[in-house]
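>>> From the sequence below, what's the structure:
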Amino acid sequence: MNWQPIRQGEITLQQQIIQWITDHIERGDWVAGTKLPTQRQLAMQFGVNRSTVQQALEELKAAGILETKVGSGIYVANNSWHSLIRQTQPNWQTYIDTSLHKPNYHTIQLINEYEQRDDVIRLGTGELAPSLLPTADIEASLKELSLQPKALGYSSPQGNDRLRAAICEYVKKRGIHAMPQNVCIVSGALQALQLIAVGLLEQGSIVFQEQTSYLNSVHPFQSVGMQMMAIHRDEQLVRTLAQQKRKRQAVFYAVPTLNNPTGGVWTSHEKRQLYEACKASRIPIIEDDVYHELLFEAATPPIKSMDDSGQVLYIGSVSKTLSPGLRIGWLVGPTTVIERLADIKMQTDYGSSTISQEIVLHWLQTGKYEKYIESLRQKLQQRADYVETILQEKFCNMADWNKPKGGFYIWLKFHEPIVDKELFTKLLSRQVLINPGYIYDPQDSHHIRLSYAYATYEELQRGLEILHERVVEKVVKRNK
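From the prediction side, this is the model:
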């Protein structure tokens, strides 16, 4: 033990001593419980001041490698090996905490976790029940496809040419006139939002939205430095947009047909009003129209059908209808925008699944898709009526709601502010999963997003009974 630190070295004396001690522990020379020489002995051995040794030992104690036993001395700690392992690995938590993309709210993390469990009644899930998906028909259509070798390779930047042409024909029925070069195939609507966020907007841009919004439960814009701003669609809209637009770049995110989570549907006048207000301020509109096919009554034309200046980016998808697992959606917009976003898409995933694109193309071209949608709407209408009957029986004295106009959801509003994390977790303990309103508006303690699209009829009955029990308990406790 005649080692001494190098005084002219690039590493400080203190750090050299720390490394010398940890080397002895890592090699097993000093096992857990080994008593170290005194500070005076080490200082003499190393030829340094005692204060230098003391600082080195204090740092090792702070790291959990050494420990002091009062009246006895300094020893190698029992957990020294684990502490050393942590020191030799990257500090992944620091990487996580300082990363660009923000974590989801804890409630949403729990929702994502519990949605994978078969023993949970999912009263808020935003997807179709497996029994409603055309599994057998999709399987049969695979046998009808004649795949070319190219279909097993990577997709072209904007997506399958024939699929983009078929989408142009499909959206024409919505009053949207587009050419294939105006279409980009995306892996669901959420990817479209992410591409827009990183491909078109500068940091600090304003994203206007309604007060209660799906965007508050995910972070495609927030995580790249955008400022979310809730805005009322009233007579002051034009002036408000113009004032904010002077400050920085802005877009307006809108779900005019079957809003998620409220289920609201704008009138043609409201759509025109927003379009004209945004046009006056030269603010682009992102129109998320993924639910329109599930409207129980005839849909009014989308905002995009009014667009004569190329300011509306239109998003469609089969995730809410045909299959979320196919991961196929589309974005319609000006050619320059589409080419830009397609370039970024190729940099991130090298194109959506070519086989999924072939399946969606087949369903659009053969008419299977529209026939299936008609049947699906009827089944969703029956489910909505069933849930409304239960609500009338159990909740009419404690909550309000609007009759659903289509889609998946009933926006259930309780008379008292009882929707909080406690209610969410107590329901979870009974294997009932809800989507509380506060994940869509942090100030909302009255609403839950109630889905009639996923749970079985028996689960809907049982889940709503448990919800009723917990709400009654909560109200009684609150009014004591």
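>>> rest of the way, CA atoms for contacts and neighbours
OK.
>>> and for stretch 57-66, what are the contacting residues?
Contact with stretch 57-66 is made by 18, 67-68, 74-77, 79-81, 83-84, as judged by Cα atoms under 8 Å, 6 or more residues apart in numbering.
>>> so how far does that stretch reach from one end to the other?
Length of stretch 57-66, first residue to last, Cα to Cα, to the nearest Å: 7 Å.
>>> List the buried residues for it?
Within stretch 57-66, the residues that count as buried by 16 or more other Cα atoms under 10 Å are 57-58, 60-61, 64-66.
>>> What of stretch 267-286?
Across stretch 267-286, burial judged by 16+ other Cα under 10 Å covers 271-279, 281-286.
>>> for these, which one is nearest Phe395?
For the buried residues of stretch 267-286, the residue nearest Phe395 by Cα to Cα is Lys271; the value is 33.1 Å.
>>> what's the closest non-adjacent residue to that closest one?
Nearest residue to Lys271, sequence neighbours excluded (Cα to Cα, 6 or more residues apart in numbering): Ile303, at 5.8 Å.
>>> ok, now which ones touch the one you found?
Going by Cα under 8 Å, 6+ apart, Ile303 touches 271-272, 275, 287, 312.
>>> which SS state does Ile315 fall under?
Assigned by DSSP: H, G, I helix; E, B strand; the rest coil, the conformation of Ile315 is strand.
>>> residue boundaries of the helices in the stretch 51-200 of the chain?
80-88, 92-97, 106-114, 135-144, 161-172, 189-200 (DSSP state H, counting those that start in this stretch).
>>> Count the residues that sit near Asp137.
Asp137 has 12 neighbouring residues, counting by other Cα atoms under 10 Å.
>>> What residues sit buried inside the top helix by length along the chain?
Assignment by DSSP state H gives helix 368-394 as the longest helix of the chain. Residues of helix 368-394 classed as buried by neighbour count (16+ other Cα under 10 Å): 369, 372, 376-377, 380-381, 383-384, 387-388, 391, 394.
>>> Now the second one, please; I'll put the structures next to each other:
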Amino acid sequence: MPKEWMLNKSSSIPLHQQIAEYMKRKIMNGEWSVGTRIPSQRDLAKKFQVNRSTIVYAMGELAADGFIESKVGKGTIVVNNTWSLLASTPPPDWNSYVKAGSYQSNIQIIQEINRAESNPNIIRLGTGELSPELLPFEKMKQIFQNDSSKMFTLGYSEPKGNLYLREMISEYIKSKGIDVSPSSILIVSGALQALQLISLGLLHRGSTIFLESPSYLNSIHVFQSAGMNLFGIPMDDEGIITNTIGRLKKQHNGALLYTIPAFHNPTGILMSSQRRMELLNVCQIERLPIIEDDVYGDLWFEKPPPIPLKAMDNQGLVLYVGSMSKTLGPGLRIGWVIGPEPVIDRLSDIKMQTDYGASSLSQYAVSEYLSSGLYDQHLKKIRGELKYRRDFTVAILHKYFKDIGTWNKPDGGFYIWLSINKQISMRGLFEKALKAGILLNPGNVYDRNDQQHLRLSYSYASPRQIENGLIRLAEIIQDLTS
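Below is the predicted model of the structure:
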């Protein structure tokens, strides 16, 4: 329900009539076009915070006026509006256009998670981003207020992104053992856009992408919507298991391997140095390119992770993806791809065709953060805060979940992979927790066959929320399994 419209419960106009008029306006102005499926009575009652009978009366009025109609197997849909009644030709069937689009819809539970995240009162135990209180608002304001802010532009940057920012990234990643020139770096609007550009610019429809199982990549449709197939390869405590990659490449004509070696999403696993060498060796032998997603690599606690695959790559096999979304803030929408120059040239050309470059203001802010030393200072603070939250969360799990499940203790990143040792319906757990004001990320988001795990995040919810949410979650699981 839009924030600009609310039920007036002190009005003399009955509630069902207010709701009917609101829905009628959405139909008449085309927001709900002919063919649109109306939300269920239960969902509408929840949105408007009224009894279900109030919704029944409201929908009865709309049906009597000829606006909506209930159809077996289709639910209640919009069948008319004033324009379609008066016009000599019917309006376009926008629902057929929606269904015809090539980009696949998010899986239903992801759509529900995205909607629930807008509720400020919900405890978000699975959200993979920093809490707003950990983001450097004041420092960002200072960057745009100082004298050097005269240097930034409101115009477009060059195709590969602001040169100064690429120079700063080139210097920054030397600390990770990666030595590349700015011409081999493309600035993108977040790591997700990097994957979209790769899927559009480098791969054929029908290609097979290898990835860890489970994987964050299963929760989005960036490759599937481009006509690619995903094939999961199992993991152990050291990362992706490599001994079947050669055989699988031949069997499935694998085109590329996607991996998150540092503090994997969703499991939090840190790929060992030995496993990284094994993975790079087998992919070199099989001529299988790698996308290395290192967006969590700076978020280590006790000691830095092993050097990235890209730092060991002397054949141009690895496309290295980084981002500021997990450290400085997702709203900046700044990431980068590092790879062979012909690949970067190709991807930059496609990027120019799609959005004409990332935000010049965000590029300026990130370059200032890197060049001034503010980024290193910020990382030290964030690592300390995340380590405290990890330890706090693990302590809560030891106290309330020792008879319910098992979990890992990650060395960095955002995530704890909680394994529930009782038979349980993940859908039922998700719904009951949501009703109790707790938002979860079930394991089947990352592996459709997983009915055992939850991705817990300690990065977003406050320690108090984490404690209250986990205590209530433990009670819900006990209720569902008793």
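>>> I'd like to know which of the buried residues of stretch 57-66 of structure 1 is nearest to Tyr114 of structure 1.
For the buried residues of stretch 57-66 of structure 1, the nearest to Tyr114 of structure 1 is Gly64 (36.4 Å; Cα to Cα).
>>> Neighbours of the equivalent of Ala433 of structure 2 over in structure 1, how many?
Alignment note (TM-score structural alignment): Ala433 of structure 2 maps to Leu427 of structure 1. Look at Leu427 of structure 1: counted by other Cα under 10 Å, it has 20 neighbours.
>>> so who does Leu427 of structure 1 touch?
Contact analysis of Leu427 of structure 1 by Cα under 8 Å, 6+ apart lists 433-434, 466-467, 470.
>>> how about the helix or strand encompassing it: buried residues?
Secondary structure from DSSP states H and E places Leu427 of structure 1 in helix 421-429. Buried residues in helix 421-429 of structure 1, counted by 16+ other Cα under 10 Å: 423-425, 427-428.
>>> could the residues you listed be laid out in TSV, adding distance to Gln365 of structure 1?
As requested, the buried residues of helix 421-429 of structure 1 are exported to TSV (distance: Cα to Cα, whole Å):
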residue	distance to Gln365 of structure 1
Leu423	47
Phe424	44
Thr425	46
Leu427	45
Leu428	44
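>>> Out of the residues you listed, the closest to Val207 of structure 1 would be?
Ranked by distance to Val207 of structure 1 (Cα to Cα), these are led by Phe424 at 29.1 Å.
>>> and that closest one, how far is that from Phe414 of structure 1?
To Phe414 of structure 1, Phe424 of structure 1 is 14 Å away according to Cα to Cα.
>>> what comes up buried for stretch 289-308 of structure 1?
Buried residues in stretch 289-308 of structure 1, defined by neighbour count with 16+ other Cα under 10 Å: 289-296, 300-304, 306-307.
>>> Endpoints of it, how far apart?
18 Å.
>>> ranges for the strands of the stretch 201-350 of structure 2?
Using DSSP state E, counting those that start in this stretch, the strands of the stretch 201-350 of structure 2 run over 208-213, 229-236, 239-240, 254-259, 290-293, 318-323, 335-338.
>>> dump the residue contacts of the equivalent of Ile344 of structure 1 over in structure 2.
Mapped onto structure 2 by TM-score structural alignment, Ile344 of structure 1 lines up with Ile350. By Cα under 8 Å, 6+ apart, the contact set of Ile350 of structure 2 is 197, 201.
>>> Distance of Ile350 of structure 2 relative to Lys160 of structure 2?
11 Å.
>>> Likewise for Pro442 of structure 2?
Distance of Pro442 of structure 2 to Lys160 of structure 2, computed by Cα to Cα: 37 Å.
>>> thinking again about what came up before, could you point out which of the helices of the stretch 51-200 of structure 1 sits nearest Ile355 of structure 1?
Nearest to Ile355 of structure 1 among these is helix 135-144; the distance by Cα to Cα comes to 9.4 Å.
>>> Run a quick neighbour tally on the aligned residue in structure 1 for Met228 of structure 2.
Applying TM-score structural alignment, one finds that Met228 of structure 2 aligns to Met226 in structure 1. In terms of burial, Met226 of structure 1 registers 20 neighbours under the definition other Cα under 10 Å.
>>> try Gln45 of structure 1
For Gln45 of structure 1, the neighbour count with other Cα under 10 Å is 15.
>>> Give me the three-state assignment for it.
Under three-state DSSP, the three-state class of Gln45 of structure 1 is helix.
>>> Now do the contacts for the match of Met228 of structure 2.
202-207.
>>> Would you mind checking the residues you listed for buried ones?
203-207.
>>> And the nearest residue to Gly227 of structure 2 once chain neighbours are set aside, how far from Tyr156 of structure 2?
Excluding the flanking residues, the one nearest Gly227 of structure 2 by Cα to Cα, 6+ apart is Arg205, at 4.7 Å. With distances taken as Cα to Cα, Arg205 of structure 2 is found 32 Å from Tyr156 of structure 2.
>>> The equivalent of Lys143 of structure 1 over in structure 2: neighbour count?
Under the alignment (TM-score structural alignment), Lys143 of structure 1 pairs with Gln145 of structure 2. For Gln145 of structure 2, the count of nearby residues is 11 (other Cα under 10 Å).
>>> do Leu241 of structure 1 as well
Residues near Leu241 of structure 1, counting by other Cα under 10 Å, number 21.
>>> what stretch of structure 1 does stretch 25-37 of structure 2 fall on?
Taking TM-score structural alignment, stretch 25-37 of structure 2 hits no residues over in structure 1.
>>> An error on my part: the question was meant for stretch 459-479 of structure 2.
Going by TM-score structural alignment: stretch 459-479 of structure 2 matches residues 453-473.
>>> which outside residues touch that stretch?
Under Cα under 8 Å, 6+ apart, the answer for stretch 453-473 of structure 1 is 121-123, 125-130, 380, 383, 387, 390, 394-395, 408-409, 418, 423, 426-427, 430, 432, 452.
>>> ok and the host helix or strand of Lys477 of structure 1 relative to helix 421-429, angle-wise?
Assessed by DSSP H and E, Lys477 of structure 1 sits inside helix 457-478. Going by axes from the mean of the first three to the mean of the last three Cα atoms, to 10 degrees, helix 457-478 of structure 1 is angled at 140 degrees with respect to helix 421-429.
>>> matching residues in structure 1 for stretch 274-290 of structure 2?
Aligning stretch 274-290 of structure 2 against structure 1 (TM-score structural alignment) gives residues 269-285.
>>> same thing with stretch 321-333 of structure 2?
Stretch 321-333 of structure 2 lines up with residues 315-327 of structure 1 when matched by TM-score structural alignment.
>>> Please consider this matter closed, and thank you.
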